[in-house]
Structures are given as C-alpha cells and as structure tokens.
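Colleague: Make a model of this:
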Amino acid sequence: MKFSILIAHYNNAHFFKDCLDSIQKQTYTDWEAIVLDDASSENEKKMVQEMISKDKRFTFFENEKNSGVGVTKSKLIELAKGEICGFLDPDDAISPTAIQKCIDIFKTKKETVLTYSRFMTCDQNLKPIAPFRSAMQVPNGDPCFFNFPIQIAHFVSFRKSTYEQTEKMNPNLKIGEDQDLYLKLYEKGKVQFIDDTNYFYRTHQGGISQNDNKKQSHEYFAQVIFNTMKRRGLAAINGRKIPENYPGAEEIFDLLQYQHQLPFRIKKKIKITLQSIFG
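Modeller: Presented below is the predicted three-dimensional model:
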C-alpha cells in the first residue's frame, strides 16, 4: 500500500531540510513524496531541487504561475500514485512512525476513509512549545459535525479512491481548503483518531494561517461550514434556521455555539464511546 506525501511549496526552502529529513526517517518505506512548487523564486526552487535530487522517491513539479494553495493541493492529489495520501507542509515535519500508524489502520479498517493524530506546536526552529490538546476522536456519521472547534487537524491521511467520490478540493480557497476537504471526506465513511503526536507544526511569521492571516482564516472556515451545511441539505441546526445565503462568519459560528455547551458535549462523548464499542 503506497503512501503519497503531498507537499505544496512556496518560498519555504530555508525550512525544507527538516521536512525532508523527517520523511526519509520513516519506518514505513513504501512511499513517494511529490513537491509541487507554486511559482517560488528561482533560487528557492533550485534549493529544493538540490535537496531532493539524490532521492528518487521525490518528484518535483511546478505551476506556471502562482495559483494558490487550493489549486496546488488539488493538483498534488491528481499527481499522487499512492492509495493513501497525506499533506505535509514544507516548513513542518512528521514523526518517524507517522505513516506506519496511518497505514496500519487503513489495512485493518476498510471502512476508514481518513485518519488524523495530534500535533505539536513548535517554534521557528521546530523546538516543541505545546501539544494541540483539542485533537480527539469525533463521532462518525453526524450531519451536524463541522469540525468546530477544530479537532481534525494534523497529521491527516486519506484514501485517494474516496477523494475521487467527493466534489474534490475547492481550488478557489486560499485558506481553509484542508477543512473543506476533511468535511467532504467525513461524509463518505469513518474517520479514525490516532492518539499520538505525529506532526510538528512550525510557527513563524510567514505561516499562511498564522499572525495577520488569522482573521481571514476565520472567515474562510465559516464559508466552508456554510457550504457544508448546504451540501448536506440541512435547513436548520439545533432548531435554528440556516440562512439561504452566506450571512458572514459571526452568524455561522453563532449557529454552532450550542456545540460548546455541556449537554451537547455529554451526548457527544456517549455517542463516541458507543461507536468505539459497537463500531
């Protein structure tokens, strides 16, 4: 079972060595790594190409013009030859057993379409700061699940055959394209949490969803949730009508505030426990 590591690169060559090293240290060896460059500077492209040149498991492609992360990640999935795919940002890294733990689940649980784990937030030198504690198993088969607050994050892997059954990745999204993908895949089968820290997330000034981009990221995520509600044919949620047209981020997130309340959280925990027992 081949695993395709998908890397959307844009001017991050100075961080890429850590990413490369973590891939080459994988205990699972049947993998390919595809780098798609989104019109970085010539020097940046050259640096990445030199770093991967001695490992034939890496392939390098480039967009003719800067197209954004939605287009780039969509193309990466199309290029993948593996049965299982997983995105790895070029400024981040994964643990040595990250791929092996994903593959073990896909081999034994045929109904699982997506896996995810914990991640560690790190500084710009990839030194650990704090673990992402919100990651946990989510209930399967719930039409009102929108990954809010975010629990499915890194390291996510998925079956390419299942992806082909969805509306696929939205190329128009500049931020939130990953959450859009996860929610589409969620609708096609079961998702499985891996209770290990398998991803190391680097924080730095250039991060696409960090710092000055946080407000924009919030807006994109709200649009993703609204589109998901419409795709699932929902007219109301928790007794409140869903607007016909996108009303803005605050109104969308207000509709979901009940999911923070204790009664809902207790019911969710019971559902997850029952699903873990009875499948």
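Colleague: from here on, contacts and neighbour counts on C-alpha atoms
Modeller: Will do.
Colleague: How about the contacts made by the residue lying closest to R133 once chain neighbours are set aside?
Modeller: Nearest residue to R133 in three dimensions, chain neighbours excluded: R118, at 7.5 Å (CA to CA, 6 or more residues apart in numbering). Residues in contact with R118 (CA atoms under 8 Å, 6 or more residues apart in numbering) are 131-133, 135-136, 153-155, 194-199.
Colleague: Over to A249?
Modeller: Neighbour list for A249: H218, E219, A222, Q223 [criterion: CA under 8 Å, 6+ apart].
Colleague: Looking at the residues you listed, state which has the most neighbours.
Modeller: Each of those was scored for neighbours by other CA atoms under 10 Å, and A222 scores highest at 22 neighbours.
Colleague: Which helix or strand contains that residue?
Modeller: In this structure, A222 sits in helix 214-231 according to DSSP states H and E.
Colleague: Show me the contact partners of that helix.
Modeller: By CA under 8 Å, 6+ apart, helix 214-231 touches 144, 146, 173, 175-176, 179-180, 183-184, 209, 246, 248-249, 252-253.
Colleague: Now flag whichever of those is closest to P263.
Modeller: For those, the residue nearest P263 by CA to CA is C144; the value is 15.4 Å.
Colleague: so the closest one touches A236, yeah?
Modeller: No. Counting by CA atoms under 8 Å, C144 stays clear of A236, with 9.8 Å between them.
Colleague: the helices in the stretch 1-150 of the chain, which residues?
Modeller: Ranges of helices within the stretch 1-150 of the chain are 13-24, 42-52, 69-79, 98-108, based on DSSP state H, counting those that start in this stretch.
Colleague: To check against the first, give me the structure of this:
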Amino acid sequence: MKARVSVCIPFYNCGHYITETLNSVFASTYPDLEVIIFNDGSTDRKSLETLLVIEQTYSNLKIIHSENLGVAAARNKIAEIASGEYIAFLDADEQVSPTFYAQAVKVLQQYKNVGFVASWIKEFGDSEKVWVAWNTEFPYLLAHNTLGVCTVVRKAAYLATGGMKSLLAENLEDYECWINMSEKGWLGVVISELHYFYRIRSDSRLQKSNREQLLYLYELIAALHPELYQDYGAEIYHFLNQNGASWLWDNPSQNTVELNVNSTGMVKDNPLES
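Modeller: The predicted structure is shown next:
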C-alpha cells in the first residue's frame, strides 16, 4: 500500500527484549504502520510463550512462524510478505525513535533515487557508544560499514536488487546489501540524528564473531563486487593512507613515538618527520 511502512522484525529466542522493541515501534508518530514478526524457528520455551502473549495483546501485529532460515532469508521473506511501499528493518532486541519512520518516509518521497534511509546509531546495554555515519558514497562505503540494519527501504528497490544474501548470514549481510543497492544506483541517506538504538549484549551474533570470520566475510563481499572494488581501488588506497598510513601501524621500532591525534582520530602531524 502506498506510503505504508511495514516494520519487519526477525525473531529468534529474543523473548527478553521483544516487548521493549515493540513499545518503541508502536510509539511511532507515523500513522500507517504494519508490524510483522518472523519467528525464525525459535527453540526457547519462554520466548515462544512471550510470542503467544504478544499475539494476544496487539491487534495490529502479524506473527509468522517458520523453520529456521537464518536472518538474511528471514528478512527477505518478510519483505515479500509485507504490504507496505516501504519496509523498515529492525532486530528483535533493538529500538527506534518515535519520529524516525516519519522522517525517513519524507526523504524517500522527496527523492526518487533514494533507496534506503538510516540514521546515526546510539548503542545501549553493555555500551554507550555513538556511531556517526554519512550518506552512502563510494569509496567510503567500501572501506568500512557505518550503517546498521535499522533502515527504511523502498520495497521495490530492495526486491529488485536481490535483498540480503544468506551467503553472508554469519554477519555483514546488511552491509553487503547496502553496497549492492548503492552499486545499482540507489542512494542511501543517513539522517544526522540518533534514531536507532542498538543493544550491545555479550551473547549477540556480532559479539560472538571473530576477526577471522569478519576478514573472510569482507573478502567475500569484495568477490561479489569485483568491478566496484577495481574501479575504486586506488581511491580506497589513498583514503586508508590518509587516515592511517603504514607508519601508524604497530611497529616495535617506533613504540616510543606518541602520535599527535586530534578529536576525530586523524593524525595532525607525522611524528617521524620531527
């Protein structure tokens, strides 16, 4: 339905957090929301009991039960089912501000080349870090992911570009999706306000990941987009050197050098030149 936002929440054993997540969604100022929870084969008894209570509590909520597909496939399934012109991804332990959906739809309606809208991120739980991001632009998006999964996406663009890939379901499936949509001409706009509240917990999928896994996934993303990384290879090279050249790396021969770093993390002067 035109201008409807379908909030898509994949759920796997997150009974402890889902009520807080739903409270944040239903506090939204946006008038036309469809909320879909996709139970991706949960096994925890208390989580299943919580879903049953939620189903009886909220009349404007749809719960779909499935065997375990993995988070990427679960999001794609919800996107296919959703009736809204826009789909809003949100994980079952996260929260969103009351005004985010309204602001995001305003951007999507004003700019037809925008495929998705995100915001700055505020962590909570085991961290209070703030993540600042900018509109998706190459080569910056290729060098590092500063977006989260909490985005409002133009459904037609998401489905046309293939959605999220189960190949990357261990992590970074959303990151590759934003790269893929941007490569195919859809701009990602980031609202410079804190609308996405990302829970940090020790048992989360991201916290359980390791360096080797992430390096493998980054290599896989590059292999999925060879022309993109080839076209922007030189710019990525200059970008990384500008923000952290090799003489800033861990070097035992220079371990007494103190770097002069400003508030943005950029080195103001090369200490080896003095």
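Colleague: check the fit of the longest strand seen in the first structure onto the second structure and give the mean distance.
Modeller: In the first structure, ranked by residue count with DSSP state E as the criterion, the top strand is strand 190-202. Here the mean offset of strand 190-202 of the first structure against the second structure after fitting is 0.9 Å, by mean CA distance after the TM-score superposition for the first structure.
Colleague: And that strand, what's buried?
Modeller: Using 16 or more other CA atoms under 10 Å as the test for burial, strand 190-202 of the first structure gives K190, V191, Q192, F193, I194, D196, T197, N198, Y199, F200, Y201, R202.
Colleague: Just give me how far stretch 208-224 of the first structure sits from the chain centre.
Modeller: On the basis of CA atoms, centre = their mean, to the nearest Å, stretch 208-224 of the first structure is displaced by 15 Å from the centre of the chain it belongs to.
Colleague: same thing with stretch 165-174 of the second structure?
Modeller: 11 Å.
Colleague: cool, and stretch 40-57 of the first structure?
Modeller: Mean C-alpha position of stretch 40-57 of the first structure versus that of the full chain (CA atoms, centre = their mean) differs by 24 Å.
Colleague: Over to stretch 252-259 of the first structure?
Modeller: With CA atoms, centre = their mean, you get 22 Å for stretch 252-259 of the first structure.
Colleague: First residue to last residue on that stretch, what's the distance there?
Modeller: The first and last residues of stretch 252-259 of the first structure sit 13 Å apart, counting by CA to CA, to the nearest Å.
Colleague: I'd like to check what contacts that stretch. Which residues are they?
Modeller: When contacts are defined by CA under 8 Å, 6+ apart, stretch 252-259 of the first structure is touched by residues F148, A222, I225, F226, I237, N238, R240, F264, R265.
Colleague: follow-up on the earlier one: any chance of the helices of the stretch 1-150 of the first structure in a markdown table, plus mean neighbour count and distance to C122 of the first structure?
Modeller: Shown next, in a markdown table, are those (neighbours: other CA atoms under 10 Å; distance: least, CA to CA, whole Å):
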| stretch | mean neighbour count | distance to C122 of the first structure |
| --- | --- | --- |
| helix 13-24 | 18 | 12 |
| helix 42-52 | 15 | 22 |
| helix 69-79 | 19 | 22 |
| helix 98-108 | 18 | 17 |
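Colleague: picking up where we left off before, still contacting in the second structure, which of the contacts of R118 of the first structure?
Modeller: Contacts conserved in the second structure for those, counting by both residues aligned by TM-score structural alignment, their matches' CA atoms under 8 Å: P131, F132, R133, A135, I194, D195, D196, T197, N198, Y199.
Colleague: OK, contacts around the fourth one?
Modeller: Each residue near A135 of the first structure by CA under 8 Å, 6+ apart is listed here: S117, R118, I150, Q151, I152, A153.
Colleague: Thought F145 was touching the fourth one, still the case?
Modeller: No. Judged on CA under 8 Å, Q151 of the first structure makes no contact with F145 at a distance of 10.7 Å.
Colleague: From K165 of the second structure, how far out is whatever residue of the second structure lines up with V71 of the first structure?
Modeller: With TM-score structural alignment defining the correspondence, V71 of the first structure maps onto A73 in the second structure. Counting by CA to CA, the separation of A73 of the second structure from K165 of the second structure is 7 Å.
Colleague: got it, and D231 of the second structure?
Modeller: 23 Å.
Colleague: ok, now N23 of the second structure?
Modeller: For N23 of the second structure, the distance to K165 of the second structure - CA to CA - is 29 Å.
Colleague: Check Q110 of the second structure too.
Modeller: Taking CA to CA as the measure, Q110 of the second structure falls 29 Å from K165 of the second structure.
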